[in-house]
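J.: Okay, sequence plus prediction incoming.
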Amino acid sequence: MITPGIFRRSLRRALRWRVLLLWWAALAVSGAIAVAPVFAFLRGQLDRSTAARDAVAWMDGPTLLELVRQVRESGAEQGILVALAVALATQLLWAPFVAAAMVASAHGDESLPFSRLLASAGELYGRMLRTAVAGLIPLGAGAAVAAGALKLAAAHAADRAITETDAGRALIVAGCAAALVIFIAALVVDAARAQFAADPVRRSALAALWTGSKMVWRLPLRAAGIGAVGMVLGVGGALVLMAIRLQIPQRGVPTLALAWLLAQGAQLAVGFGRAIRIEGLAELSRADAAEASRRASRRLPPGGTTQGTEVVHSTTLSALEPPRSGAPR
């Protein structure tokens, strides 16, 4: 299998705008629900303030602490928490649908129109929901291992570290190990989702999780490379865009619009990285299955028949057969 070709195809297919638009819409709906009470609270606090313009442009520490105090005193805290809970529930319902759209888009080379994309996503919704539930197994195991590594590092820093540098080094190593474990667990879950793109007739989420785990085990470097490319371009791109956004003083409509566009670009970058992983892992799974089929065909003896299936001709049995139509008697 040619890994550079898989990378190029996954990057090209991940740019399908309909899938990215669904990703953005899912986050926009949940985000609007979450920020609605916050926006109403800030309007009540800052609309008549002479320092509102500067506070919006650069939120300093004292202003932030005063707003937090006003949230508690005005009773807006409960409404904000309810909105956050509703936004989280909405996102949990949206997430399998968006994942199903990415899987449906990864079925083939052609870009699906909206009608077919939505229909395919609806058809795959149940499978993606079951895969998300099954994915709690590797994610939970990875979280437990990561927490254990961090706990051991903290204990080492408290008991055996001689200097503050040693303690910091131990925590950094444990943090990197924990991040690697979580990365592998998330990669296995995405590999399970990709199995439905490589084999559309598959229905079992647990079987897909097992097959995806075996593929990651057999091809660790290629699978990790696809996951790393998706993370660098997705999460890394989002961090760069948000870092640029934080440097913009939002004092007018143009700067506010630019900051908003950068934030939306960061959301799309995360979706782009997610699509890269699913597209690439689906392509890798298809290539792995084709390679296994070629290896199996090479093991067959000449003639394409396996041992025990050869046809044996018997002269005695042939003589006992009735004569064929038109044959001399």
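T.: Received it, and whenever you're ready, just let me know what you need.

J.: C-alpha only now, for contacts and for neighbours.
T.: Noted.

J.: what residues are up against Thr131?
T.: The neighbourhood of Thr131, defined by Cα atoms under 8 Å, 6 or more residues apart in numbering, consists of 189, 192-193, 205-206, 208-209.

J.: Scan those residues and report the most crowded one.
T.: Within the contacts of Thr131, neighbour counts (other Cα atoms under 10 Å) peak at Ala192, which reaches 31 neighbours.

J.: Any idea how far stretch 42-59 is from the middle of the chain?
T.: 37 Å (Cα atoms, centre = their mean, to the nearest Å).

J.: Revised request: answer the last question for stretch 222-237.
T.: 10 Å.

J.: Could you count how many residues lie near Gly230?
T.: Gly230 has 27 nearby residues by other Cα under 10 Å.

J.: ok, it to Met59 distance?
T.: Gly230 sits 33 Å away from Met59, going by Cα to Cα, to the nearest Å.

J.: Quick check: closest non-adjacent residue to Phe41.
T.: Ala76 (7.1 Å; Cα to Cα, 6 or more residues apart in numbering).

J.: Then Gln45?
T.: Nearest non-adjacent residue to Gln45, counting by Cα to Cα, 6+ apart: Leu67, 8.0 Å away.

J.: what about the one you found, which helix or strand?
T.: Taking DSSP states H and E as the definition, one finds Leu67 inside helix 61-74.

J.: Tell me where the longest helix sits in the chain.
T.: helix 253-298 (DSSP state H).

J.: Now for Leu117: which residues touch it?
T.: So Leu117 contacts 101, 104-105 (Cα under 8 Å, 6+ apart).

J.: again, 10 Å this time
T.: Counting by Cα atoms under 10 Å, 6 or more residues apart in numbering, Leu117 touches 18-19, 100-105, 111, 123.

J.: Output the residues you listed as CSV; include the columns secondary structure.
T.: Formatted as CSV, these follow (DSSP: H, G, I helix; E, B strand; the rest coil):
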residue, secondary structure
Arg18, helix
Val19, helix
Ala100, helix
Ala101, helix
Met102, helix
Val103, helix
Ala104, helix
Ser105, helix
Ser111, coil
Glu123, helix
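
J.: Quick one: buried ones out of the residues you listed?
T.: When the contacts of Leu117 are checked for burial by 16 or more other Cα atoms under 10 Å, the buried set is 18-19, 100-105, 111.

J.: and the comparison structure, right after this:
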Amino acid sequence: MTTSLLHPARAALQWRLLALWAACVLLPTLLLALPVYSLLAGQLDYSTQAPALARALDMVALGDLATVLGHQSAALGTAGLGALLAMLALSPLLSGAVVTAARAPAPPRMKPLLAGALAEYPRMARMLCWSIVPLGAAVAGGTALLDLAQEYGRNVILPGQARLATWSAAAALALLVLLANLTLDAGRAALAIDRRRPSAVAGWWRGLGLLARRTGAVLGAYGALTLVGLLLAALLALARLQLTPASPAPFLGALLLTELIALVIGWMRAARLFALVRLALGECDKG
């Protein structure tokens, strides 16, 4: 188990792969952040209390900003939609890059990495479209559990019992979504080791077979790498919250920590897929 975790964790630390991840994440972020930045700058830059507002917003400033944001909701909604579409368009490219790096005997250079990502784009895009089914089923099941928890909460006497039921249902929803995402990554791993397989549904089904045959190894590797990635991201986010970007040095520090959080999430996603590809290759060797 230790080897199955350390190998993909180290293999996913490829600077070209992480740089591509950072670049692809940056574009949708900018599409959403720049309109918000422009709106905030127009409201706060020329205020006589700008230095104090840069450190913390008071209730009056928050109320004024809420009013302005309400007036500009259409423009911000358009920016959000553009960011979402860009993220969806780039997601298969990132998945293709991770698949290319995972099956390469050595870390590929940027040109082969991009070529492999583009070659895998159609199959990864089909997998993204198919993801609506398992993720939709997971969300529907989790939502039903939340509804049951709310109904239970109306009939109990102690508020703590209602809160426990709600938190349990929310945790079940998160686990269902994570499990659905695991099956999708297992399908991507199946597509990675068989380039002749064009069908996303067939690849996903084969990934379910891997999960059924190697349940302990798949759940252990995927869960452990997810836990490590989320823990690192949470620690970096906590450090980011301690910084008040009111001057250049704290601003650069906050920006660096934000980029590190994005890179940790990218590393986690790559390491999980590396681990699944490694397990799938082991199954093929045994077969």
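T.: Yep, it's here. This structure is a prediction, so every number in the text was calculated from the model and none was measured.

J.: which one in structure 2 is aligned with the residue nearest to Phe41 of structure 1?
T.: Matched across to structure 2, Ala76 of structure 1 falls on Gln72, judged by TM-score structural alignment.

J.: Thr131 of structure 1 too?
T.: So, by TM-score structural alignment, Thr131 of structure 1 is matched to Met127.

J.: so what's Leu176 of structure 2 closest to, chain neighbours aside?
T.: Nearest non-adjacent residue to Leu176 of structure 2, counting by Cα to Cα, 6+ apart: Ala138, 5.2 Å away.

J.: what packs against the helix or strand that contains that neighbour?
T.: Assessed by DSSP H and E, Ala138 of structure 2 sits inside helix 132-155. Using 3 or more Cα pairs under 10 Å, 6 or more residues apart in numbering; DSSP states H and E, the elements in contact with helix 132-155 of structure 2 are helix 159-193.

J.: returning to that earlier point: now, which of the contacts of Thr131 of structure 1 sits nearest Trp23 of structure 1?
T.: Trp23 of structure 1 has its nearest neighbour among the contacts of Thr131 of structure 1 in Arg193, at 16.2 Å by Cα to Cα.

J.: Distance-wise, check the aligned partner of that closest one in structure 2 relative to Arg10 of structure 2.
T.: Correspondence of Arg193 of structure 1 to structure 2, assessed by TM-score structural alignment: Arg188. Separation of Arg188 of structure 2 from Arg10 of structure 2 (Cα to Cα): 20 Å.

J.: Trace Trp204 of structure 2 over to structure 1, please.
T.: Match for Trp204 of structure 2 (TM-score structural alignment): Leu209.

J.: How about the secondary structure of its match?
T.: The local conformation at Leu209 of structure 1, judged by three-state DSSP, is helix.

J.: Go ahead and list the helix or strand containing Leu88 of structure 1.
T.: In this structure, Leu88 of structure 1 sits in helix 76-105 according to DSSP H and E.

J.: For that helix, give me the average deviation versus structure 2.
T.: Superposing on structure 2 and averaging over aligned pairs (mean Cα distance after the TM-score superposition for structure 1), helix 76-105 of structure 1 comes out at 1.0 Å.

J.: tell me which residues of that helix are tucked away?
T.: Applying a neighbour-count criterion of 16+ other Cα under 10 Å, one finds 77, 79-80, 83-84, 87-88, 90-91, 94-105 buried in helix 76-105 of structure 1.

J.: ok, now stretch 11-31 of structure 2?
T.: For stretch 11-31 of structure 2, a neighbour-count test (16+ other Cα under 10 Å) marks 11-13, 16-18, 20-22, 24-25, 28-29, 31 as buried.

J.: Leu256 of structure 2: what's it in contact with?
T.: Contacts of Leu256 of structure 2 (Cα under 10 Å, 6+ apart): 240, 250, 262.

J.: how about a cut-off of 6 Å?
T.: Under the criterion of Cα atoms under 6 Å, 6 or more residues apart in numbering, Leu256 of structure 2 has no contact partners.

J.: aligned partner of it in structure 1?
T.: Counting by TM-score structural alignment, Leu256 of structure 2 lines up with Leu261 in structure 1.

J.: One more: Trp15 of structure 2?
T.: The equivalent of Trp15 of structure 2 in structure 1 is Trp17 (alignment by TM-score structural alignment).

J.: again with Gln242 of structure 2
T.: Here Gln242 of structure 2 is matched to Gln247 in structure 1, going by TM-score structural alignment.

J.: what does Arg214 of structure 2 give?
T.: Under the alignment (TM-score structural alignment), Arg214 of structure 2 pairs with Leu219 in structure 1.

J.: From Ala170 of structure 1, how far out is its match?
T.: Leu219 of structure 1 sits 30 Å away from Ala170 of structure 1, going by Cα to Cα.

J.: Of the two, give the one with the bigger neighbour count.
T.: Ala170 (20 against 15).

J.: I'd like the distance between that one and Ile33 of structure 1.
T.: The separation that Ala170 of structure 1 has from Ile33 of structure 1, given Cα to Cα, amounts to 41 Å.

J.: do Ala290 of structure 1 as well
T.: When distance is defined by Cα to Cα, Ala290 of structure 1 is 46 Å away from Ile33 of structure 1.

J.: Next: Ile278 of structure 1.
T.: In this view, Ile278 of structure 1 and Ile33 of structure 1 are 28 Å apart by Cα to Cα.

J.: got the contact list for the counterpart of Phe183 of structure 1 in structure 2?
T.: Under the alignment defined by TM-score structural alignment, Phe183 of structure 1 is paired with Leu178 of structure 2. Not one residue lies near Leu178 of structure 2 by Cα under 6 Å, 6+ apart.
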